[in-house]
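# Dropping a prediction and its sequence here:
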Amino acid sequence: MPENRPPPTSSGSLWRTVLKTLCTVGLTALLISLLREGLSLLPWVDRQTGQHIGASVLQVLAADGNASQQQMIAAGLMVLCFLLAIVLVRWGERLLDRRH
């Protein structure tokens, strides 16, 4: 049963929005950094496993040297990281709301 809580004040709502925005931006930057590090590990994974999956992924991302395709792929990956960050922040917000 939901509790009867007073609605948040406008200043509390503003601070919560600012906090969520900062968390989303920070988490997006972290996810992009992790993606870059993960991609740099693909050749090592290929050497360890004897497979060529990592090389195939890097070849697709290289887009045969086509700069505009590379930019589109990079932008798509950034948008994907941003969307994942939004989902994670909303999930975290719901977890925190349940605790209180």
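It's in. All figures in this text were calculated on a predicted structure; none of them were measured in a lab.

# can we go C-alpha only for contacts and neighbour counts from here?
Will do.

# Tell me how far the most centrally placed residue in the chain lies from residue 33.
Central residue of the chain (C-alpha atoms, centre = their mean): residue 81, 2.9 Å from the mean position. From residue 81 over to residue 33 the distance is 10 Å, taken as C-alpha to C-alpha, to the nearest Å.

# what about versus this one:
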Amino acid sequence: MTEAPPPSIARTLIKTVALVGLTAALMTSLRFSTTIANGVDHIAGTRLWSSLYSIAGASDATQRERLIVIGVAVACFLLALPIVQAGEWAVDRFRARR
């Protein structure tokens, strides 16, 4: 097996921008999709989130909203990460065919 060359700085920057952009796009989709927003509201009302509120010390509505936004950001990031990785894999395969 041959060893892959180390990734370039440009490629790392492109992947970082893609990851941040896709995460922001996924978070923005909550604003325009009532189905996704209703799902987040449902999850935020579960016992698990109630436990997280008490563990994090979120006693008022503002602190609870911040905790929800953090959860949404983490979930969107974790969803965006494999999408960017799959995109990188697809670009590598496309370049290898050429």
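Alright, I've got the coordinates. Remember, predicted model here, so these are calculated numbers, not experimental data.

# What lines up with the residue nearest to the centre of structure 1 in structure 2?
Alignment note (TM-score structural alignment): residue 81 of structure 1 maps to residue 76 of structure 2.

# residues contacting its match?
Counting by C-alpha atoms under 8 Å, 6 or more residues apart in numbering, residue 76 of structure 2 makes contact with 23, 24, 26, 27.

# Helix or strand: which one has it?
Per DSSP states H and E, residue 76 of structure 2 falls inside helix 61-97.

# Same check on residue 43 of structure 1?
Counting by DSSP H and E, residue 43 of structure 1 is part of helix 42-49.

# Pull out the buried positions in that helix.
42, 43, 45 (16 or more other C-alpha atoms under 10 Å).

# quick one: buried residues of the helix or strand just after that helix?
Counting by DSSP H and E, the element after helix 42-49 of structure 1 in chain order, helix or strand, is helix 53-62. Going by neighbour count (16+ other C-alpha under 10 Å), the buried part of helix 53-62 of structure 1 is 54, 55, 61, 62.

# Also stretch 82-98 of structure 1?
The neighbour-count check on stretch 82-98 of structure 1 (16+ other C-alpha under 10 Å) flags 82, 84, 85, 86, 89 as buried.

# list the contacts for the last one?
Contacts were defined as C-alpha under 8 Å, 6+ apart; by that measure residue 89 of structure 1 touches 20, 23, 24.

# closest to residue 12 of structure 1 among these?
residue 20 (12.2 Å; C-alpha to C-alpha).

# where does the alignment partner in structure 2 of the closest one sit relative to residue 82 of structure 2, distance-wise?
By TM-score structural alignment, residue 20 of structure 1 lines up with residue 15 in structure 2. Per C-alpha to C-alpha, residue 15 of structure 2 is found 12 Å from residue 82 of structure 2.

# Which secondary structure element is home to the match of residue 20 of structure 1?
helix 9-32.
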